[in-house]
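# this is a predicted model, with the sequence first.
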Amino acid sequence: MQTILPPPFDKMMIGNSCIALLEYFHQPAWIRRVDGRYVWVNKSFLKFFNVKMEDVIDKVSEDFLPPEIVETSYITEQEVLEKRCSLTFHIEQKQFRTTIHKTPVFSDSNEIIAVAALMIDLKQELELETQLAHAKDFYEILLTYMGECLFFINKNNEFELINKRGKEALNDLGFKGPLPLTYEIWDNFLSNRYNTQGKKYTEDRKIIPRAWKGEVILNEEICLELKDGCQKFFLASATPFRNKNDNCIQGVILTVTDITKEKNLLNTLAQKTKLVEQRNQELHQFAYSAAHDLRDPLRNISLLASFIDEKLKKQDYEEVEFLLKKLLNTAAYGGSLVKNLLDYSAANREIKMEVVCLKDVVNRTITTLSNLIEQAEGKIIFNNLPIVRGNAQQLQIVFQNIISNAIRYKGQDPLVISISAERKSSLWVISIQDNGPGINEDFKEEIFLPFKRVRANTNSRSSGLGLSICRRIIEQHGGKIWLDPQPQTGACFKFTLEGMQD
């Protein structure tokens, strides 16, 4: 059997210029005869496969290349020989990725005598894709778990990107609208938007349209009024997204942070700070007034004692009995003042809460004040008083002080005091109404300050602490107390207490 030899190969068939061009490439290039033996390779080939020229020329691929590359090389080359045209192959394996351009070399008789090839190493591209995949994973995790709501609005005014926190925020706000979300849907849904001054946003002040005009908005506070009347507060930032080539705005990046909790905490802190300042002011006035009011009875007691002493020395007994009664009344007033001061101080301390029957509290109050009520020819009417959460002893002081004031400042008509209760949600509103001369509405705040007396007292002396004590006790119970301006005659005090669950 006669062996058929491949046609002889001469580099002159390709041309020196073509060889020079292949040599110039910084990518592996080679020429291999149809029998598989290499006749020429460039320096990049030797470097890429880490071989020497003598290891390659007139050798076949099996002599120096890994088996997986050899198999792929022969398959692709066979396809070029069969199709007799230039072909491009994309080869990807675990360690590398390449694109190989192969073209047949023809003899003068139009026979294929060799295959020239140029390999483009895509290892760098593979590394970049890996880095890009890692970056994509990183940013997906970042967008998913970041604390801020993130939105990207494209040039069609569609919300192309909404991160996890953004979707949760829309759901919390009650958004049930269609998707994809557009700016028109967004604008209609968030129509009740207000700034920090409580003014509703006009079209020219809305954040997204301003960003489309090129404005960068950073941390602008927005208030949303929800359907249930509640308010939520947000910090919003919007940045135009521009094309690097022509600087045209391609979209808007919007970030939103819910600051409702922080806002409420700041408001609570501001209220407590204001309350502390008010308490400090009251304490300052209290100390001054207490010293002033205690000084008068002590001075009068001392003066009356001196008068009595002089009368006794002169054995002048005519006015001694009168002076003694006056001294005893002054001492009683001083004792009452000290008691009220102690009650006022106790009203500032933490109290133990329990189940309290207000009917029992009022009955005990009437028993305590029975002599005063009888002297005033008074009558106290009440029925169906509720059971509340509170401190019975402290609440008795409240009823006692208000009823005592009604007796002290009663008018010419027989005194009638009516006590009632009205349920409002989880609270009870307690009303104590008398038929006396009433209190001018101008003094509705002043009467609750320590040592304030706004009504003429012709029958007895008052410390001016009673209503101030009442306010402290009711506030300790988590309620409010006020003078109701509605009654046409008399005074009506109202306060709230927490009711017991049914």
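Structure received.

# please make it C-alpha for all contacts and neighbour counts, starting now.
Noted.

# pull out the buried positions in the helix or strand where Val362 lies.
In this structure, Val362 sits in helix 358-368 according to DSSP states H and E. Using 16 or more other CA atoms under 10 Å as the test for burial, helix 358-368 gives Leu358, Val361, Val362, Arg364, Thr365, Ile366.

# just send the residues you listed back as JSON lines, with distance to Val252 too.
Below are the buried residues of helix 358-368 laid out as JSON lines (distance: CA to CA, whole Å):
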{"residue": "Leu358", "distance to Val252": "63"}
{"residue": "Val361", "distance to Val252": "66"}
{"residue": "Val362", "distance to Val252": "67"}
{"residue": "Arg364", "distance to Val252": "71"}
{"residue": "Thr365", "distance to Val252": "70"}
{"residue": "Ile366", "distance to Val252": "72"}
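
# quick one: Ala20 from Trp40, how far?
Look at Ala20 and Trp40: by CA to CA, to the nearest Å, they are 12 Å apart.

# neighbour count for the two, which is higher?
Per other CA atoms under 10 Å, whichever of Ala20 and Trp40 has more neighbours is Trp40, with 19 against 11.

# next structured bit after the helix or strand containing that one?
Using DSSP H and E, the element containing Trp40 is strand 38-41. Counting by DSSP H and E, the next helix or strand C-terminal to strand 38-41 is helix 43-49.

# what's that following helix packed up against?
Here helix 43-49 touches strand 29-33, going by 3 or more CA pairs under 8 Å, 6 or more residues apart in numbering; DSSP states H and E.

# need the contact partners of the strand it packs on.
By CA atoms under 8 Å, 6 or more residues apart in numbering, the surrounding residues in contact with strand 29-33 are 9, 22-23, 38-42, 44-45, 113-119.

# filter those to the buried ones?
Buried by 16+ other CA under 10 Å: 9, 22-23, 38-42, 44-45, 113-119, out of the contacts of strand 29-33.

# what about versus this one:
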Amino acid sequence: MNTREPEALVPAAVDTLPINFAILDDDGTILHTNRAWQEFGKANDIELRPDTIGTNYLEITRQAETEAARTAAAGLSEILTGDRELFEFEYPCHSPDERRWFLMRAAPFTDGDQDYVAVAHFDITERHEYQRRLEESNERLQQFASVASHDLQEPLRMVTSYLQLLEQRYGDELDEDAAEFIDYAVDGAERMSAMIDGLLEYSRVETRGNPFDSVDLEAVLDDVLLDLEWRIADADAELTREPLPTVIGDASQLRQVFQNLLDNAIEYSGEQAPRVTISAARDGDEWIISVTDEGIGIDPTDEDRVFEVFERLHSHEEHEGTGIGLALCRRIVERHGGDIWIDADSDGTAISFTLPAAQSRAE
């Protein structure tokens, strides 16, 4: 056991931190605990009590009967043997009166020629409860979207079918206004159907996404351009593509991002033929992917609003769309841990987003 005075290792400020903190020697023996550790131990009568100084923390956790304690013991053992540099573990610490959650974090450090381990327990109850409520909210959103898709699509199809049947059977007897009214009604039902499908897709980004893997964005873009081949030709669009990287992500969802951004760039090109550039730039551990056009641009005051669900800057008569495309892009990019933003000026619009870089096998 190390004989150096533990107080020399711990700044006075550590003792005032609202974090349960302890220092162990390289065998797992507790050398020092701060005030929060001691007060928590007294209040809960558990292994964090102050009289454990001089005892082996690894043995304390091993003797506990809970699964959480056994997991903590296994992780701490790997830290002490040098098999890992950081151990993090979330666990419950419930009492009859309240339910609380903690994050245990252990990491080795060296002072002079002596090895030590710092152990901290963070109270993450508030964060855990927020995450739980968020997951419940997302689950309710998905349930609502699924019900809406199933229960609303059928009557919409019925409305559309009967309107079209009315036009077919009595078209010769309808005047010009009546025919126009039927067209408006059919168009509205079809747009509503597209919005419902978009809402369902938006709600399933987190729950129906594929596991992350290496994704060749060159191949993703090839597939998207093949799908948009007719639209590109019809708009006489000119696309310039720079080399794209391999990233970590969900190929299917990233394909949706490219398709939405390119479709928007073509749709909002103005009176001139669309001119679109797809580029990429490395920024640390991320890639910044940009889709830039020379179209009508976006007012700077609207650059955040366009990423909201059902937000449209133009009427349906001016430009088609459901108002979900960019919102879906943002949700997908955020699932990948990235950001998405707009740089707009009088010469067009650049929509950029970040994705985690795929490290080489050597790295």
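Done, it's in. Owing to the predicted nature of the structure, the values given are computational and were not obtained by experimental measurement.

# how about the next helix or strand after the helix holding Val362 of the first structure: buried residues?
Following helix 358-368 of the first structure in sequence order, the next helix or strand is helix 370-375 (DSSP H and E). Residues of helix 370-375 of the first structure classed as buried under the neighbour-count rule (16+ other CA under 10 Å) are Ile373.

# in the second structure, what range does helix 370-375 of the first structure match?
Counting by TM-score structural alignment, helix 370-375 of the first structure falls onto residues 229-234 of the second structure.

# the matching stretch vs the first structure, average distance?
Stretch 229-234 of the second structure differs from its equivalent in the first structure by a mean of 2.2 Å after superposition (mean CA distance after the TM-score superposition for the first structure).

# show me where the stretch 201-350 of the second structure has helices.
Assigned by DSSP state H, counting those that start in this stretch, the helices in the stretch 201-350 of the second structure fall at 217-227, 229-234, 251-267, 325-335.

# columns distance to Gly75 of the second structure on top of these, output as a markdown table?
Output for those, formatted as a markdown table (distance: least, CA to CA, whole Å):
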| stretch | distance to Gly75 of the second structure |
| --- | --- |
| helix 217-227 | 37 |
| helix 229-234 | 53 |
| helix 251-267 | 34 |
| helix 325-335 | 28 |
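
# map Gly323 of the second structure onto the first structure.
Using TM-score structural alignment, Gly323 of the second structure sits opposite Gly464 in the first structure.

# Pro356 of the second structure is in what secondary structure piece?
Going by DSSP H and E, Pro356 of the second structure is part of strand 348-356.

# check Lys232 of the first structure too.
Counting by DSSP H and E, Lys232 of the first structure is part of strand 231-242.

# can you give me the strands for the stretch 151-300 of the second structure?
Here the stretch 151-300 of the second structure has its strands, by DSSP state E, counting those that start in this stretch, at 213-216, 238-241, 246-249, 275-283, 286-293.

# start and end residues in the second structure for the helix or strand that contains Glu79 of the first structure, please.
Under the criterion of DSSP H and E, Glu79 of the first structure resides in helix 67-83. Aligned by TM-score structural alignment, helix 67-83 of the first structure falls on no residue of the second structure.

# buried ones in that helix, by neighbour count?
Thr76, Glu77, Val80, Leu81.

# on that earlier part again, include distance to Ile79 of the second structure when you put the strands of the stretch 151-300 of the second structure into a markdown table, please.
A markdown table is the format used below for the strands of the stretch 151-300 of the second structure (distance: least, CA to CA, whole Å):
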| stretch | distance to Ile79 of the second structure |
| --- | --- |
| strand 213-216 | 29 |
| strand 238-241 | 48 |
| strand 246-249 | 29 |
| strand 275-283 | 32 |
| strand 286-293 | 30 |
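
# quick one, which of those strands is nearest to Leu24 of the second structure?
With distances scored as CA to CA, the stretch of these nearest to Leu24 of the second structure is strand 286-293 (36.8 Å).

# equivalent range in the first structure for that closest one?
Using TM-score structural alignment, strand 286-293 of the second structure pairs with 427-434 in the first structure.

# for that stretch, give me the average deviation versus the second structure.
Counting by mean CA distance after the TM-score superposition for the first structure, stretch 427-434 of the first structure comes out at 1.0 Å.

# coming back round to it: just the buried residues of helix 67-83 of the first structure now: which is nearest Arg349 of the first structure?
Thr76 (93.8 Å).

# Ile351 of the second structure matches what in the first structure?
Match for Ile351 of the second structure (TM-score structural alignment): Phe493.

# what is the neighbour count of Glu475 of the first structure?
Neighbour count of Glu475 of the first structure, defined by other CA under 10 Å: 17.

# identify the residues contacting it.
Ile481.

# for Ile340 of the second structure, see how far away the aligned residue in the second structure for it is.
Alignment note (TM-score structural alignment): Glu475 of the first structure maps to Glu334 of the second structure. Using CA to CA, Glu334 of the second structure is found at 8 Å from Ile340 of the second structure.

# what's the answer for Ala72 of the second structure, then?
Taking CA to CA as the measure, Ala72 of the second structure falls 38 Å from Ile340 of the second structure.

# picking up where we left off before, just checking, the match of Gly323 of the second structure touches Arg455?
No. Using CA atoms under 8 Å, Gly464 of the first structure makes no contact with Arg455, being 10.4 Å away.

# of the two, which one has the most company?
Shown here are Gly464 of the first structure and Arg455; by other CA under 10 Å, Gly464 has more neighbours (21 against 13).

# give me the spatial nearest neighbour of the more buried one, chain neighbours excluded.
Leaving aside its chain neighbours, Gly464 of the first structure sits nearest to Phe451 (3.9 Å; criterion: CA to CA, 6 or more residues apart in numbering).

# and the equivalent of that neighbour over in the second structure, how many neighbours?
Per TM-score structural alignment, the equivalent position to Phe451 of the first structure in the second structure is Phe310. Burial of Phe310 of the second structure is recorded as 18 neighbouring residues (other CA under 10 Å).
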